[in-house]
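[1] sequence and predicted model, in that order:
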Amino acid sequence: MAIILFDDDARNTLLPLTYTRPVADLRIGILTIAEKWAKYLDTDFSFITENYLQGKFPLNIQDDNIFINGSVCPDEGIVEAINSLGNGQALRYQDKLIAVKLSDVYAHKFNPFGKYSDETVYTNELVTIKHPEDIFRNNGTELRKDFKLLTQGRKSAQLSSTNTIIGNDFFAEEGAQAECCSFSTLNGPIYLAANTEVWEGTHIRGPFALCEHSQIKMGTKIYGATTIGPYCRIGGEVNNAVVWGYSSKGHEGYLGNAVIGEWCNLGADTNNSNLKNNYGEVKLWDYPSQSMRNTGLQFCGLIMADHAKSGINTMFNTGTVVGVSANVFGGGYPPNHIPDFSWGGADGLVEYGFDKMMETAAKAIGRRPHRNFDEAEKAILTEVYKLTKPYRGE
């Protein structure tokens, strides 16, 4: 049985985060949504997504297939309902197609917006991701679920006795290292993956996850619910943020109520505001409507897509959206929406030269010996550059 994770219209409302990945490749909690489904259903997965993404995220149709909405985070209830589906049967939630089981003949004609003659409505609550802020606002719920999924029946590795661990919901994989740090699980679990390091003087309150090969620098303060993805290096003060992977915030500065994509770098003393001075609801730039959208949130900080960068002392205002491969620098507050492939800040924005951007991306990825800036990666950035050209006012 093949799991095929499909994009629906959430792909558009999650931009710019989904310009470079399918919806199910979003990380929330400890795992990506695709990895969660693989754990729950104990099988591999593939994707139906935009054509230009399929080279990196291929589709694999088999004799029997379960198509699952990539914006849905699994739990035991929905997994049981999906496992009960017969061939040709579909499951719907709030008029959204959640899953359908199809043989290979019909799988090739799959439509994420199609109707099926044999449909069941799922009535329990589900965590679904529709807008970028849904990632940090649901991160605590997903962290707790993933912690249970990954650690049930297992015993944590032992950390050095120089650390203080408060509470019981703490788990370290073999190879995790920490010295002279405090970990409080009173508000949620803490998970340290293999080959991670938490440097001296760090204080962490759960729920929190540190994914493989990541480092937390000396004296860092982290509040839940926060996830640091694989191969990251983080310092300063972090609160309710999700950093996906291969990204760095190596110095002082505040990051709160935020989502940071892959291959990003926040320069020294980069800060984001997450609360307006008048305590009003925060608006975010919305790609489908090309206008500001009210989030309904009082706390909402920075949304930053893949390959974006900020210079030292950058100040991001409340509710700022930074597009793919944007390079932000200079004094003052830059705009609340920085279009993809832009260069500049408060004093104005110009297009980030395509060749220079590709050269920077190649250097960033080349620093990781197990990753390559291959043709699939190049093709994705090339297509996103073309797709986003109108948003740069050209």
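    Great, that's in hand.

[2] only C-alpha atoms from now on, for both contacts and neighbour counts.
    Fine.

[3] find the nearest non-adjacent residue to Phe57, please.
    Phe47 (6.1 Å; Cα to Cα, 6 or more residues apart in numbering).

[4] past whichever strand or helix holds the one you found, which element shows up next along the chain?
    Here Phe47, judged by DSSP states H and E, is contained in strand 45-48. Reading on from strand 45-48 to the C-terminus, the next helix or strand found by DSSP H and E is strand 64-69.

[5] against that first model, consider the following:
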Amino acid sequence: MNYILSDGPQRKSLLPFTFTRPVAEIRIGILTIKEKWEKYLNAEISFKTEEYLSEKYPMTEAADNVVIIASYLPNPQLLETIRSLKEGDAIFHEDKVVAYNTKNPKDDVDFSEYTIVKYAGDILTVDHTWDIFSKNGEALQADFNLITKGRKSAPISDTNRLTCPENIFLEEGAKVEHSILNATKGPIYIGKNAEIWEGCMVRGALALCDNAVVKMGAKMYGPTTIGPYGKVCGEVNNSVIFGYSSKGHDGYLGNAVLGEWCNIGADSNNSNLKNNYAKVRLWNYATEKFDHTGLQFCGLMMGDHSKTAINTMFNTGTVIGVNANIYVPGFPRNFVPSFSWGGASGFSTYMPKKAFEAAAVMMERRGVEFDDKEARILEHVFELTKKWRNY
């Protein structure tokens, strides 16, 4: 059986992160959604996504295909239901499609012609940007159980102080020295060649993915995920960083999500709680307005390739698009469109040529090429987001 992960109707509500990737490439817990499904299904999976993303994230078709809506995370019960699908079957959960079996995955689907299979079991979904951090604890625990089952952790240095060491797992090449790790409230997972420097205080849940680094004196509490090649320091609380991004200095990041290739300047901070303790509203690209999150704690959402200068401050519930460059004193507005340059005193358009030059240099430092494929995606995002750059 050929499996395909489709963006589904949730894609717009997951912008700005899905401007530059399919829904399936969102990281929540330890793994991306695609990586989770591949481990559960023991199969390679392709994408059904926007046309401009398909060059980088293609779809593989076969005679028999199961299309899964990527905002649904796998679990054993759902996996069993999906494996039982026959041609013309579709799984629905609370009147929403979860997966369907089809000969023609590219075609639009008329589910009135399908046999509906009702799924009433537990299910974890990523429907909004704020779900990525607010549901990260549950996803991280599930990934930890999946990845470490039947395996033994690499040894951890006796220079550390450990609480609940049975909930701490180090992959090969991971290094932790002279730090405090408390896994009472959630697991601590340290990926291959990842490193926690001296003097760090870590309270789980934490996922430090392959080749990521926590620098000296950091305070990490959870549930927090630092994606591959990420670098963090300062105070980080219940945040998800997809990968290749840096928050390398002091400052607070809380109830936040950062995409890839972001950089947070020294002593930058975000608020995650309103002064009147009201529930937070957050910009939603799908509705083009500030929607109620139902959350009292909600910080910063930042799209790929965006960066801040030192001492940048963000209000509660701020959304930053792709390739934004934020600087100057004061609080910028709580929705900054993609390809914006400036801050509280105002913005101008960050032209693609200059944005791409910066991206190429940053990526080269990590041994990754900024190629024409990446440029074409970002050029398309620049055009898609013009309507919001009404400075």
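    Noted; the coordinates are in hand. Since the model is a prediction, treat every value here as computed from it, not as a measurement.

[6] thinking again about what came up before, which strands and helices sit next to the strand holding Phe47 of the first structure?
    For strand 45-48 of the first structure, the elements it packs on are strand 2-6, judged by 3 or more Cα pairs under 8 Å, 6 or more residues apart in numbering; DSSP states H and E.

[7] picking up where we left off before, how big's the offset between the strand holding Phe47 of the first structure and the second structure?
    Taken over the aligned residues, the distance from strand 45-48 of the first structure to the second structure averages 0.4 Å (mean Cα distance after the TM-score superposition for the first structure).

[8] what range in the second structure does that strand sit on?
    The alignment of strand 45-48 of the first structure onto the second structure (TM-score structural alignment) covers residues 45-48.

[9] just list the residues touching the residue of the first structure positioned farthest from its centre, thanks.
    For the first structure, the residue at maximal distance from the C-alpha centroid (Cα atoms, centre = their mean) is Ser117, at 34.7 Å. Applying Cα atoms under 8 Å, 6 or more residues apart in numbering to Ser117 of the first structure gives the contacts Gln89.

[10] just the strands in the stretch 51-200 of the first structure please.
    Using DSSP state E, counting those that start in this stretch, the strands of the stretch 51-200 of the first structure run over 64-69, 72-73, 90-93, 96-103, 119-121, 127-128, 164-166, 170-172, 177-178, 182-184, 190-192, 197-198.

[11] among those, which is the most enclosed?
    Across the strands of the stretch 51-200 of the first structure, averaging neighbours per residue (mean count of other Cα atoms under 10 Å) puts strand 190-192 on top, at a mean of 28.

[12] what's that one packed up against?
    Using 3+ Cα pairs under 8 Å, 6+ apart, strand 190-192 of the first structure sits against strand 170-172, strand 208-210.

[13] give me the contact list for the helix or strand that comes right after the last one.
    Right, strand 208-210 of the first structure. Sequence-wise, the next helix or strand downstream of strand 208-210 of the first structure (DSSP H and E) is strand 215-216. Strand 215-216 of the first structure is contacted by residues 196-199, 202, 231-235 when judged by Cα under 8 Å, 6+ apart.

[14] mind doing that once more with 6 Å?
    Strand 215-216 of the first structure has contacts (Cα atoms under 6 Å, 6 or more residues apart in numbering) with 196-199, 233-234.

[15] what range does it cover in the second structure?
    Going by TM-score structural alignment, strand 215-216 of the first structure sits over residues 213-214 in the second structure.

[16] swap in stretch 192-199 of the first structure?
    Stretch 192-199 of the first structure maps onto residues 190-197 of the second structure, going by TM-score structural alignment.

[17] circling back: list the buried residues of the strand holding Phe47 of the first structure.
    Using 16 or more other Cα atoms under 10 Å as the test for burial, strand 45-48 of the first structure gives 45-48.

[18] using a markdown table, lay out the residues you listed together with distance to Leu284 of the first structure.
    Output for the buried residues of strand 45-48 of the first structure, formatted as a markdown table (distance: Cα to Cα, whole Å):
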| residue | distance to Leu284 of the first structure |
| --- | --- |
| Phe45 | 32 |
| Ser46 | 31 |
| Phe47 | 28 |
| Ile48 | 28 |
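
[19] pipe the contacts of strand 215-216 of the first structure into TSV and attach distance to Lys217 of the first structure per row.
    Output for the contacts of strand 215-216 of the first structure, formatted as TSV (distance: Cα to Cα, whole Å):
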residue	distance to Lys217 of the first structure
Thr196	11
Glu197	8
Val198	7
Trp199	5
Arg233	7
Ile234	6
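
[20] widest-spaced pair of those?
    Pairwise distances across the contacts of strand 215-216 of the first structure peak at 11.7 Å for Thr196 and Ile234 (criterion: Cα to Cα).

[21] roughly how far does the nearest residue to Pro58 of the second structure once chain neighbours are set aside sit from Gly342 of the second structure?
    Spatially, and ignoring its direct neighbours in sequence, Pro58 of the second structure is nearest to Phe47 (5.9 Å; Cα to Cα, 6+ apart). Separation of Phe47 of the second structure from Gly342 of the second structure (Cα to Cα, to the nearest Å): 35 Å.

[22] grab the nearest non-local neighbour of whichever residue in the first structure pairs up with Asp127 of the second structure.
    Per TM-score structural alignment, the equivalent position to Asp127 of the second structure in the first structure is Lys130. Nearest residue to Lys130 of the first structure, sequence neighbours excluded (Cα to Cα, 6+ apart): Ala10, at 5.0 Å.

[23] tell me which stretches of the first structure form helices.
    Remark: helices assigned in the first structure by DSSP state H are 10-13, 33-41, 76-83, 104-107, 133-137, 139-151, 354-366, 375-387.

[24] if we can go back for a sec, include distance to Phe110 of the first structure when you put the helices and strands packed on strand 190-192 of the first structure into TSV, please.
    Shown next, in TSV, are those (distance: least, Cα to Cα, whole Å):
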stretch	distance to Phe110 of the first structure
strand 170-172	41
strand 208-210	36
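
[25] among those strands, which comes closest to Thr270 of the first structure?
    strand 208-210 (21.2 Å).

[26] mean per-residue distance, the closest one versus the second structure.
    Mean deviation for strand 208-210 of the first structure: 0.5 Å (mean Cα distance after the TM-score superposition for the first structure).

[27] now do the aligned partner of Glu379 of the second structure in the first structure against Thr20 of the first structure, distance only.
    Under the alignment (TM-score structural alignment), Glu379 of the second structure maps onto Thr382 of the first structure. For Thr382 of the first structure, the distance to Thr20 of the first structure equals 11 Å [Cα to Cα].

[28] give me the more crowded residue out of these two.
    Thr20 (24 against 14; other Cα atoms under 10 Å).
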